[in-house]
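Engineer: structure, please.
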Amino acid sequence: MNRTIAHLNAATVPTERLACARRPILLTVAGWILCAAVFATQSHFAAAVRGQSVPWGAAFAAWLVWASGWALLTLPILRLAKRVPFERRAFWRVVAVHVPGSVVAVLFNLALYAAAAPLVGAPGVGPDWSANFSRLFVMTFLPNLAVYWALVGAVQFLRLRHNIHERERRHLRLEAQLAEAQLLALKSQLQPHFLFNTLNSIAVLIGDDPAAARYMLQLLCGLLRKVLDNDGSREVTLREELDFIASYLAIEQIRFADRLSYHVDAGPDVMQARVPSLVLQPLVENAIRHGVARRARPGRIVISARADNGMLRLAVTDNGAGLGRDVKWGIGLSNTRARLQQMFGARHAFDIGENPGGGTAVSLAIPLQEGPCASVH
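Structural biologist: Modelled structure (predicted):
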């Protein structure tokens, strides 16, 4: 049984190859028959306008002879055009191949027509081959030459179109790879810096408050599990992002005790909106490092999200010392700005400025979108 199936499969492969080989030939023949029919119709009606009588059948037979020559030449011309495409670096090679090739193709077509046209009673030709060929050469050489270059131009057009699509696909792959690299960079930035501070705090708490140290360690394990379990998604829902930030801030609140509090102002209408993964963490970390950590008084961070005219507007504000004279774009903020530019182009906004109530405000706006989140593969 297995031998029979194998034998049938082996017999099927040549059949499929033969069908694939026949398809270009059939398309070529059908295309040139259609051209012959169109030109015959034009000749028939043009003769009628001039007051002459040219039967459509006779005109079709004559044009079919002409089309047959080009049908024989089409596939060789297309193969030659693929092997010797138009390139700036090889301009003279193109000229050296296609100029003689076009002349040879036209002469072949004219010679074939001069010999076969009298057999079908084509108008305007006689029994003398040389007289027919000379007359056709003078009257139709340039139009036939245009046919050759039209075929070559069609191959060049398809080649350029293929190259454009290939560049677009390559560009999309590079964008996806860039997004993945940026996300991995953000994760690697979060883990060493954040781990160092957290583990240092746990080490201090082990002697003073073992229960708090164990609780902080549990929070850290949960947070790292969320980071490591991320499947490479470029986007998550705002609810998932806020849950991650809540875990992050819970650990920071143990570190800073009563000096840190936070509030999330986000309605249920935006909780399913898609946002770049880990987009809020650098903003919150920046508020803690440059706002809360630099002041002795209690600090407060407010995270807000709202929908506005098709945009999702996110903001992280603190009541710290403010920007001062210079606005410094750290690694986290610079990375976030680059990710937003790469993902949304001109359809986003990212600003850092003074909080009206004192401190710093970082805001961003991205298109409001809901549904399945995009992933990096």
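Engineer: contacts, neighbours, all on C-alpha from now
Structural biologist: Will do.
Engineer: how about the helices in the stretch 251-377 of the chain?
Structural biologist: 281-287, 331-344 (DSSP state H, counting those that start in this stretch).
Engineer: for those helices, which one ends up most surrounded?
Structural biologist: Most buried of the helices of the stretch 251-377 of the chain by mean neighbour count (mean count of other Cα atoms under 10 Å) is helix 281-287; its value is a mean of 22.
Engineer: packing partners for that one?
Structural biologist: On a contact count with 3 or more Cα pairs under 8 Å, 6 or more residues apart in numbering; DSSP states H and E, helix 281-287 meets strand 311-318, helix 331-344.
Engineer: and of those, who's closest to Arg170?
Structural biologist: Nearest to Arg170, of all these, is helix 331-344, at 15.2 Å by Cα to Cα.
Engineer: run through the neighbouring helices and strands of that closest one.
Structural biologist: Against helix 331-344 (3+ Cα pairs under 8 Å, 6+ apart) you get helix 129-208, helix 281-287.
Engineer: what is the orientation angle of it with helix 129-208?
Structural biologist: 150 degrees (axes from the mean of the first three to the mean of the last three Cα atoms, to 10 degrees).
Engineer: excluding chain neighbours, what is closest to Arg297?
Structural biologist: Setting aside the residues directly before and after it, Arg297 is nearest to Arg259 in space (Cα to Cα, 6 or more residues apart in numbering), at 6.5 Å.
Engineer: now for that neighbour: which residues touch it?
Structural biologist: 253, 292, 296-299 (Cα atoms under 8 Å, 6 or more residues apart in numbering).
Engineer: who wins for neighbours among those residues?
Structural biologist: Taking other Cα atoms under 10 Å as the neighbour criterion, Val292 ranks highest of those with 25 neighbours.
Engineer: any idea how far Arg300 is from that residue?
Structural biologist: 7 Å (Cα to Cα, to the nearest Å).
Engineer: same thing with Leu219?
Structural biologist: Leu219 is 21 Å from Arg300, by Cα to Cα.
Engineer: likewise Pro356?
Structural biologist: Taking Cα to Cα, one finds Pro356 at 14 Å from Arg300.
Engineer: kindly report the same for Ala203.
Structural biologist: Taking Cα to Cα, one finds Ala203 at 26 Å from Arg300.
Engineer: next: Gly57.
Structural biologist: Counting by Cα to Cα, the separation of Gly57 from Arg300 is 91 Å.
Engineer: who has more neighbours, the two?
Structural biologist: Shown here are Gly57 and Arg300; by other Cα under 10 Å, Arg300 has more neighbours (19 against 14).
Engineer: and for comparison, fold this next one:
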Amino acid sequence: MHLEMKTQCEKCGAALAVDGKAYICSYECTFCPACALNMQGTCPNCGGELIRRPVRKNLNAGTQNNAQNSGLRIPAIKTWLIWVISFAVWTFIALAGTASIYELYRSMGNPMSFFNTLGLEFSQILTYAPLTPFVFVLAVRYPVQRANWVGRCLWYLAGGLVFSMAHVILRGLTPYGVWDSQARAWVSAIWDSHAHAFRVEWRTFEMLFFRNVVDDITGTYVPIVLIAHAVLYYRRFRDRELRASELQTQLAKSHLQALKSQLQPHFLFNTLHSISALMLTDVRAADRMMTRLSDLLRMSLENDALQITTLSRELEFVTAYLEIEKVRFGERLSIVLDIPSDTLDAQIPHLLLQPLVENAVRHGISRRSSEGEIQISSKHDERELYLRIKDNGPGIHTAEGRSGRDGLGLRTTRERLRTLYGDDHDLDIRSTPGCGLEVEIRLPFRVEGRPLIYELESKPAEPAL
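Structural biologist: Take a look at the predicted model:
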């Protein structure tokens, strides 16, 4: 997974081309060649060595492939359901029409047999039921679109004529197909009521077609086509919404893992720098730091795919990190934990406390010549969890606090909290010169697991520097 390449020099603000020449440190602080030369190859933010930024080729290949593979997945419409709905709807319409016509004739004083009315309505209306699924499926499969609307409209017009012919044939097969004025009764178009024999009355079918073609097309065929298009576009819209939601989920996962991948090597580089310095003065202490660093890295790898953890597990990780720092500082570093037991199961982001504690050590305790103290405390109410990290270092001077920028650990922590919680969180930094720095975090108080959106299924690739 590639992180977004910076397009601006962090020193002079000059624009940097994605495939242009630039220099970066291990934390991806990016500078133009002129600024890198003036700084003599050393990053002013972290003191690391500046190296040539590798040129990333085929940067858009993955995006193009994803675009090609992200076609809409239109769910298949169940055929049997269409048939059931068709017969159910037309049966209901036929029954409603039967009741309406029967009451109409009875109110006019010319009552009509209920069963004759029912047969007549079923002959005229229920014969649409076996034709509707075919029209619906064809309309869904071959919809009218901007690029083909002229040709498709002509095809649909021809389909309407075929639909009317099929309806006339089905209606003519029923005993209520046509009114016989001589017999004064409804008869079938394939039955000669006078000779009492089967005979196809082609003129009767022709008459029925021309009498019903307009009503069949405008009153039945076109509404079926419109309903099919409405259902199709609604399903496409829902599929696009689902796809967009999946892409947002994947983006959130990738963004969170990218931020976490920035944090994981952060303390490693600083610890290795401390070990390198101790190798010249205290080899045994450096060896102990290496041993505890391996334990810390093992804990980090075990939770590599985890974005949310409990406060107790996060404190175990922070304690392991502080054990490494205690080898370096000895009696100069004192840790005070004030963690009520009812907050130990609270859900917090993994690697939330470690960068903040590291900042307290690096910018607070390391600047004291006497004993330094770091306090880690927690409390909660019914809805919110409060975490506090405080040191007794020199704090931040007013000018520095106004003009200075957040370091990588603090900046990445802010982004992770914003991604995970939106506006439902706070990260406040309070400093009193000479009295230390205090960081307080407010999070929603939860003791249940977070949604799976933040639990990555596979081990992510290492970020490219």
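Engineer: so after superposing, what's the score?
Structural biologist: The TM-score (TM-score structural alignment, normalised by the length of structure 1) is 0.82; 343 aligned residues with a Cα RMSD of 2.6 Å.
Engineer: which neighbours do Val292 and Arg300 of structure 1 have in common?
Structural biologist: 260, 318-319.
Engineer: what do we get in structure 2 for Leu280 of structure 1?
Structural biologist: Alignment note (TM-score structural alignment): Leu280 of structure 1 maps to Leu353 of structure 2.
Engineer: residues near that match, how many?
Structural biologist: 21.
Engineer: who wins for proximity to Leu158 of structure 1 among the helices and strands packed on helix 281-287 of structure 1?
Structural biologist: Comparing those by Cα to Cα, helix 331-344 comes nearest, at 30.2 Å.
Engineer: mean deviation (superposed) between the closest one and structure 2, please.
Structural biologist: Once superposed with structure 2, the aligned residues differ from helix 331-344 of structure 1 by a mean of 0.9 Å; criterion: mean Cα distance after the TM-score superposition for structure 1.
Engineer: next: stretch 165-175 of structure 1.
Structural biologist: With mean Cα distance after the TM-score superposition for structure 1, stretch 165-175 of structure 1 averages 1.7 Å from its match.
Engineer: how about that stretch, aligned to which bit of structure 2?
Structural biologist: Taking TM-score structural alignment, stretch 165-175 of structure 1 hits residues 242-252 over in structure 2.
Engineer: residue contacts, Glu240 of structure 1?
Structural biologist: By Cα under 8 Å, 6+ apart, the contact set of Glu240 of structure 1 is empty.
Engineer: now name the helix or strand holding it.
Structural biologist: Using DSSP states H and E, the element containing Glu240 of structure 1 is helix 238-256.
Engineer: quick one, that helix and strand 311-318 angle?
Structural biologist: 0 degrees.
Engineer: report the buried residues of stretch 321-334 of structure 1.
Structural biologist: 321-323, 332-333 (16 or more other Cα atoms under 10 Å).
Engineer: counterpart of Leu272 of structure 2 in structure 1?
Structural biologist: Per TM-score structural alignment, Leu272 of structure 2 is aligned with Leu195.
Engineer: burial count for its match?
Structural biologist: Residues near Leu195 of structure 1, counting by other Cα under 10 Å: 13.
Engineer: name the residues that touch the lengthiest strand in structure 1?
Structural biologist: Taking DSSP state E as the criterion, structure 1 has its longest strand at strand 299-308. For strand 299-308 of structure 1, the external contacting residues (Cα under 8 Å, 6+ apart) are 259-267, 269-270, 284, 287, 291-292, 312-320, 368.
Engineer: that one corresponds to what range in structure 2?
Structural biologist: Under TM-score structural alignment, the match for strand 299-308 of structure 1 is residues 372-381.
Engineer: show me how far that stretch is from its chain's centre.
Structural biologist: Distance, stretch centre to chain centre, for stretch 372-381 of structure 2: 35 Å (Cα atoms, centre = their mean, to the nearest Å).
Engineer: all helices of the stretch 51-200 of structure 2, in order?
Structural biologist: 61-68, 79-107, 114-125, 132-141, 149-173.
Engineer: and the second one, what does it pack onto?
Structural biologist: Counting contacts by 3+ Cα pairs under 8 Å, 6+ apart, helix 79-107 of structure 2 is packed against helix 114-125, helix 132-141.
Engineer: so which bits of the first one are buried?
Structural biologist: Neighbour-count burial for helix 114-125 of structure 2, counted by 16+ other Cα under 10 Å, picks out 117-125.
Engineer: just the last one next, same as before
Structural biologist: Applying a neighbour-count criterion of 16+ other Cα under 10 Å, one finds 132-133, 135-137, 139-140 buried in helix 132-141 of structure 2.
Engineer: for the residue nearest to Ser277 of structure 1 when sequence neighbours are not counted, give me its contacts.
Structural biologist: Spatial nearest neighbour of Ser277 of structure 1, chain neighbours left out: Glu235 (4.9 Å); criterion: Cα to Cα, 6+ apart. When the contact criterion is Cα under 8 Å, 6+ apart, the partners of Glu235 of structure 1 are 274-277, 373-375.
Engineer: next step: those residues restricted to strands.
Structural biologist: With strands taken from DSSP E, the overlap with those comprises 274-276.
Engineer: need these in a markdown table with neighbour count and distance to Asn9 of structure 1, can you?
Structural biologist: Below are these laid out as a markdown table (neighbours: other Cα atoms under 10 Å; distance: Cα to Cα, whole Å):
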| residue | neighbour count | distance to Asn9 of structure 1 |
| --- | --- | --- |
| Arg274 | 25 | 49 |
| Val275 | 26 | 51 |
| Pro276 | 22 | 49 |
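Engineer: quick one: which of those residues is nearest to Ser188 of structure 1?
Structural biologist: Nearest member of these to Ser188 of structure 1, counting by Cα to Cα, is Pro276, at 16.4 Å.
Engineer: now the match of stretch 165-175 of structure 1, how far from the chain's geometric center?
Structural biologist: So, by Cα atoms, centre = their mean, the centroid of stretch 242-252 of structure 2 is 2 Å from its chain's centroid.
Engineer: buried ones in that stretch, by neighbour count?
Structural biologist: In stretch 242-252 of structure 2, counting by 16+ other Cα under 10 Å, buried: 243, 252.
Engineer: which residue lies nearest the spatial centre of structure 1?
Structural biologist: The centroid of structure 1 falls nearest to Leu172 when counting by Cα atoms, centre = their mean (3.7 Å).
Engineer: can I get the ones in strands among the contacts of Glu235 of structure 1 in JSON lines including distance to Glu166 of structure 1?
Structural biologist: Converted to JSON lines, those look like this (distance: Cα to Cα, whole Å):
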{"residue": "Arg274", "distance to Glu166 of structure 1": "29"}
{"residue": "Val275", "distance to Glu166 of structure 1": "29"}
{"residue": "Pro276", "distance to Glu166 of structure 1": "27"}
